[in-house]
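**Q** okay, structure incoming, though there's no sequence with it:
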């Protein structure tokens, strides 16, 4: 929530990928302001569990909880003592959730990474960063992958 003291709310899409970490690091190294407030948005993978047994459902949910905690711990360590931040998670299509949470938080900017998929793959599978760019009502910074990152 932006305040009158030059506070800027920045939403950053995070997951367990090196692309998200690279986007976060680029923000921290190049455009972070002292009064920024971060909203780190994570949309865990979703699974169709309708036909799964209760034991399988329980195991998947426990694994998901461990993954989400590991991501939160990693980014908590990255912001600790440097910048104010909080985590938000949501379920659904990642692009839609990220845009919705950024709007709820009154973010003035969204930062996201990209896997740099080819045009064909992006067309068939969709792209979270493309969705955010086309549906967000605030500026979006898409950090492209560095050459040394492998897909």
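**A** Looks like it arrived, so ask away. All values reported here derive from a predicted model rather than from experimental measurement.
**Q** when you work out contacts or count neighbours from here on, use the C-alpha atoms and nothing else.
**A** Fine.
**Q** hang on, residue 117 in a strand?
**A** No. Applying DSSP: H, G, I helix; E, B strand; the rest coil, one finds residue 117 to be coil, outside a strand.
**Q** here's the one I want to compare it with:
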């Protein structure tokens, strides 16, 4: 059985990636894991402790929402499905989890929630492609 990892961030492209992974997994009888990573350490220049706490809570809440949406999309899926939530550097966590989890394919959207998402391949997608050792399917 193949193992498919889907990296999701809640963007419209990551939702398309989740649907594509479900389609592939159904036809290939594959296991699917959806991962989302909250980069709560991104705000190192924020000095206000309460603000940092709130930003962290917001990131965690967003991650939970992304995984709940993935669960709803996979409702009724006949195969094995699970979700995982990580914190840290987004690219590092995706690459590490994909390779340690012995996945055959990573599916992700071409653009995410970043500031430059409308102008170029998402920086996360681009970095993952250059650092990962497994096959990657980029969904537009």
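**A** Looks like it came in fine. Small disclaimer: the values here were computed from a predicted structure and weren't measured.
**Q** quick one: map residue 39 of the first structure onto the second structure.
**A** Superposed on the second structure with TM-score structural alignment, residue 39 of the first structure falls opposite residue 33.
**Q** counterpart of the longest helix seen in the second structure in the first structure, which residues?
**A** Among the segments of the second structure that qualify as a helix by DSSP state H, the longest is helix 49-73. Counting by TM-score structural alignment, helix 49-73 of the second structure lines up with residues 54-78 of the first structure.
**Q** mean per-residue distance, the matching stretch to the second structure?
**A** Once fitted to the second structure, stretch 54-78 of the first structure is off its aligned match by 1.7 Å on average (mean C-alpha distance after the TM-score superposition for the first structure).
**Q** now find how far off-centre that stretch is within its chain.
**A** 15 Å (C-alpha atoms, centre = their mean, to the nearest Å).
**Q** just the buried positions in the longest helix of the second structure, please.
**A** For helix 49-73 of the second structure, the neighbour count (16 or more other C-alpha atoms under 10 Å) marks 52, 55-56, 59-60, 62-64, 66-67, 69-71 as buried.
**Q** would you turn those residues into a markdown table with distance to residue 22 of the second structure?
**A** Below are those laid out as a markdown table (distance: C-alpha to C-alpha, whole Å):
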| residue | distance to residue 22 of the second structure |
| --- | --- |
| 52 | 36 |
| 55 | 32 |
| 56 | 30 |
| 59 | 25 |
| 60 | 24 |
| 62 | 22 |
| 63 | 20 |
| 64 | 19 |
| 66 | 16 |
| 67 | 14 |
| 69 | 13 |
| 70 | 10 |
| 71 | 11 |
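**Q** just name the closest of the residues you listed to residue 19 of the second structure, please.
**A** residue 70 (8.8 Å; C-alpha to C-alpha).
**Q** contacting residues for the closest one?
**A** 15, 18, 34 (C-alpha atoms under 8 Å, 6 or more residues apart in numbering).
**Q** neighbour-wise, which of those leads?
**A** residue 18 (28 neighbours; other C-alpha atoms under 10 Å).
**Q** and the counterpart of that residue in the first structure, how far from residue 33 of the first structure?
**A** Alignment note (TM-score structural alignment): residue 18 of the second structure maps to residue 24 of the first structure. Relative to residue 33 of the first structure, residue 24 of the first structure is positioned 14 Å away (criterion: C-alpha to C-alpha, to the nearest Å).
**Q** how about the spatially most central residue of the first structure, secondary structure?
**A** Central residue of the first structure (C-alpha atoms, centre = their mean): residue 13, 1.5 Å from the mean position. Assigned with three-state DSSP, residue 13 of the first structure falls in the strand class.
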